[in-house]
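>>> Generate a structure from the sequence data that follows.
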Amino acid sequence: MRNRSLQLGFGGLLCTVWLTTSCSNQTEDQSDFSAEEFTREALVVDSHIDTPYAVWRNNRDVILGNSTLEFDYPRAVEGGLDVAFMVAFVPPSMEEDGTATEFADKMFDYIESLETHAPSKVAIATCTNDVRTIKKQGRVALPIGIENGAPLDGDLENLRYFRDRGASYITIVHGKNNHLSDSSYDDTERWGGLSPFGRVVIEAMNEVGIVIDMSHLSDKAAWEVLEITKVPVAATHSSLRHFVPGFHRNIPDEMVMAVAETGGVVMINFGSGFVSAPARKWSDTRKELINELRGKYPEDEAMVTSMVRAYEDENPYPYASVEIVVDHIDRVVQLTSIDHVGLGSDYEGVGPTMPPDLKDVSKYPIVVQELWDRGYSREDILKVLGENYMRVWAENERYAQSRGNPVSCRLD
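You can find the predicted model right below:
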């Protein structure tokens, strides 16, 4: 295990002490630190933003700005966001009806249209070199991740096709089991982990330099991935089960450590239900209430809606906070080292559940300030903000190169 750490309290200030090096900012000048300026200068990566699926049908403007969204260009600039992974989400139902591949293409078309409409502001990035170049140009980089492996449709040629279109990572499965794997949300465990083809896909993703996203996998499938992969993996939008016991969509401690053993990274999801047990319980209780009411009033949805709203009025949603989000970062650091954690907000992907102080992409400086207040050094905050993910991505690229599959950069 790499650089295991101990966490010590000094007058209420958290300082993480490594066996090899210290991440404390106690030896640094405290007087001139500005979270806003620091975030502006740093390379800030958010590995999971679901805006494309949220806007493609009604074409809400994410370049000029749209207050109904959690991501848009003006707020990305305000928050210092340099690398906004645009997610090509494919609903699980599309595997069943055979439209997943076609729909993924539409998602790519939409994401590419953002650069077409505003080439001076945003640019598609297909490799780590693209990202560095786009940052220097003063634009926001938009790499693409596919959420749900359904578009592969049982054919490895589709893997190469989407790599050629610019896919940088693939989330193997989503809310239901698919032809690659079991899902953490699906209790039927169709495959008992990965499917036979899923195992082939994991090896093939290594070969072509597509990062494996561990998010949404069942535990059995995740452990299989960790056994198969030859390169670092990422959980692009997952938090820790330690804080939300029983929530299998999050990652248990032993798996966090196993991800780190690959050299990988856990990108913390900001959603309240991912980071806070009270928020998760509230959502579970609401879901149970809806199911119970629909059983009692199968022909009266208006009654169901009215009673659910009454529950919500009497029991306000217990939003999380930046402090709770950073608790998850702290724990990854405690379990592994500063090299294995980052930010994967899931903006636009978890409904209206974001912590109020992290409500949109303008709020990354608030995370930075919280990290600084807990004693993290400038160097370590840079790692959390983006350098950890960039390292994982680059290691995947290098392995693909060594296998005769160099990754094509858009800006070469």
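>>> going forward, measure contacts and count neighbours with C-alpha atoms only.
OK.
>>> what comes into contact with the longest helix belonging to the chain?
The longest helix of the chain (DSSP state H) is helix 277-296. Contacts with helix 277-296, where a contact means Cα atoms under 8 Å, 6 or more residues apart in numbering, come from 243-245, 272-274, 300-301, 304, 308, 311, 317-320.
>>> redo that, cut-off 10 Å
The contact list for helix 277-296 (Cα atoms under 10 Å, 6 or more residues apart in numbering) reads 241-247, 271-274, 297-298, 300-301, 303-305, 307-309, 311-312, 315-320, 353.
>>> Ok, stretch 191-202 next?
Residues outside stretch 191-202 that contact it (Cα under 10 Å, 6+ apart) are 149, 152, 154-156, 159, 170, 172-173, 177-183, 204, 207, 210-212, 217-226, 228-230.
>>> what comes up buried for the host helix or strand of Glu96?
Taking DSSP states H and E as the criterion, Glu96 maps to helix 93-97. For helix 93-97, a neighbour-count test (16 or more other Cα atoms under 10 Å) marks 94-95 as buried.
>>> How far does that helix sit from its chain's centre?
24 Å (Cα atoms, centre = their mean, to the nearest Å).
>>> And for stretch 212-222?
Counting by Cα atoms, centre = their mean, stretch 212-222 comes out at 13 Å from the chain centroid.
>>> Quick one: end-to-end distance for that stretch.
In stretch 212-222, first residue to last residue: 10 Å (Cα to Cα, to the nearest Å).
>>> Please generate a structure for the following sequence too, so the two can be compared:
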Amino acid sequence: MRLKAVAVSILIALASPAFAADTTARQLAQDAIIVDTHIDAPGGLMSHWADLGKASPKFEFDYPRARDGGLDVAFMSIYTSAKQDADGSARQVAHEMIDAVEALAARHPDKFALLHSPKDVERLRQGGRVLLPLGMENAAPIGDDLSQLQVFFDRGVRYITLAHSAANRLADSSYGVERKWHGLSPFGKQVVAEMNRLGIMVDVSHISDESAHETIALSKAPVIASHSAFRHFTPGFERNISDELAKAVAEKGGVVQIPFGTAFVDPVSAANTQAHFRAINEFNKRNAELKAAGKPLESEEAFEAAWAKAHPAPVTKIDAVLDQIDYAVKLIGIDHVGIGSDFDGVGGELPDGLRTVADFPNLVAGLQARGYKDEDIRKILGENLLRVWAAVEVAAAQ
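Modelled structure (predicted):
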């Protein structure tokens, strides 16, 4: 199920990959610039602190494993929930997460550096640093104040996912049963325009098809899907991107970043995820009614435990991710595909061989085995995303 997990069990974090990448794959992973557009470590740090500059087995991202896997640019997800949006805490939580990322970089200036522009990648990654740009998952922290975009841009946010698990002030969610805007709200249109002006990448992951269509059409710069698999493999799962929308992203010059979580790449798990978000929305509504009536609230822990027991994650192989990449390349072209793992954001529900950031060489080996040339693998690993990010900056300057 699709959860922003605060921790992953030690056994999962240390699990051996399904197969060991050979020397050639490891060398390419180290030499190429690997960009992962979605890692949820900041959410975990809010409730389960760890020094990610050292080995942190309860997380899927830390410095030693990032370097072992060849990861260079790790977008830290500044995720806030629909619940935090509703109770007014989203902005505070977002700033606290950014503080945590800044503290990590300040604590280990030899291992991490904040990244605000693709122009600085080569300079900052010297010495083996892992670079930490920020992606805001859910625009809730903006509230209804357009000036907050400048505030968060100044703090390093370089893409924003317009909505998450429920409709907000900007757009509808792919998970929502009810559609509030059937596209973008008037404020959402202003936000997209201001993001274009500032040079913040617009992210269409998580939002409804109607909202995504309008976003892509309205944006004056390329857009991204920061972590969206293809609906072709999971029919009826709107959270994954449709062929039509993927083509529109590519035609705009953007990129679709493939996640690793079984919730996206496995049909059974995808159906469970869709059902889970609808169930949790109903759960929150019930608790809101109970609170208004002065009655005891239902336990969220009990709800999640019961759900997990009733919906065990299927065993998934790395081939499921490779199949997604194959399909994407054939559909929209090699220049419009990348990776957005969702490490530390899917409760450890990941394919064999892609359990942590140390496992990128396994992905490289899989692509090599399927006949991809090294120059094309480099594009998928990060060059495509960096090109799009640079194009968004150019559009802002113009």
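>>> Can you say which of the contacts of stretch 191-202 of structure 1 are buried?
Neighbour-count burial (16+ other Cα under 10 Å) applied to these gives 149, 152, 159, 170, 172-173, 177-183, 204, 207, 210-212, 217-226, 229.
>>> For the stretch 51-200 of structure 1, just list every one of the strands.
Counting by DSSP state E, counting those that start in this stretch, the segments of the stretch 51-200 of structure 1 that form strands are 83-89, 122-124, 140-142, 144-147, 167-171.
>>> Just put those in CSV and tack on distance to Gln7 of structure 1.
Formatted as CSV, the strands of the stretch 51-200 of structure 1 follow (distance: least, Cα to Cα, whole Å):
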stretch, distance to Gln7 of structure 1
strand 83-89, 31
strand 122-124, 40
strand 140-142, 35
strand 144-147, 34
strand 167-171, 32
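>>> For Glu379 of structure 1, find the nearest of these.
strand 83-89 (18.6 Å; Cα to Cα).
>>> okay, that closest one sits on what stretch of structure 2?
Aligned by TM-score structural alignment, strand 83-89 of structure 1 corresponds to residues 73-79 of structure 2.
>>> After superposing, tell me the mean distance of the matching stretch to structure 1.
Compared with structure 1 after fitting, stretch 73-79 of structure 2 deviates on average by 0.7 Å (mean Cα distance after the TM-score superposition for structure 1).
>>> roughly how far is that stretch from the heart of the chain?
Chain-centre distance of stretch 73-79 of structure 2: 7 Å, with Cα atoms, centre = their mean.
>>> Tell me the counterpart of Lys230 of structure 1 in structure 2.
For Lys230 of structure 1, the aligned position in structure 2 is occupied by Lys220, per TM-score structural alignment.
>>> about what we covered before: for the helix holding Glu96 of structure 1, packing partners?
helix 100-117 (3 or more Cα pairs under 10 Å, 6 or more residues apart in numbering; DSSP states H and E).
>>> For Ser47 of structure 1, identify the helix or strand it belongs to.
Assigned by DSSP H and E, Ser47 of structure 1 falls in strand 45-49.
>>> From the contact counts, what lies against that strand?
Secondary-structure packing of strand 45-49 of structure 1 (3+ Cα pairs under 10 Å, 6+ apart): strand 83-89, strand 144-147, strand 234-235, strand 265-268, strand 341-343, helix 388-402.
>>> of all the strands of the stretch 51-200 of structure 1, which lies closest to Leu371 of structure 1?
Of all the strands of the stretch 51-200 of structure 1, the one in closest proximity to Leu371 of structure 1, counting by Cα to Cα, is strand 83-89 (19.9 Å).
>>> one step back: state the span of structure 2 onto which the strand holding Ser47 of structure 1 is aligned.
Residue span in structure 2 matched to strand 45-49 of structure 1, by TM-score structural alignment: 35-39.
>>> how close does the matching stretch sit to structure 1?
Its aligned residues in structure 1 lie a mean 0.3 Å from stretch 35-39 of structure 2 after superposition (mean Cα distance after the TM-score superposition for structure 1).
>>> how distant is that stretch from the center of its chain?
Relative to its parent chain, stretch 35-39 of structure 2 has a centroid offset of 6 Å by Cα atoms, centre = their mean.
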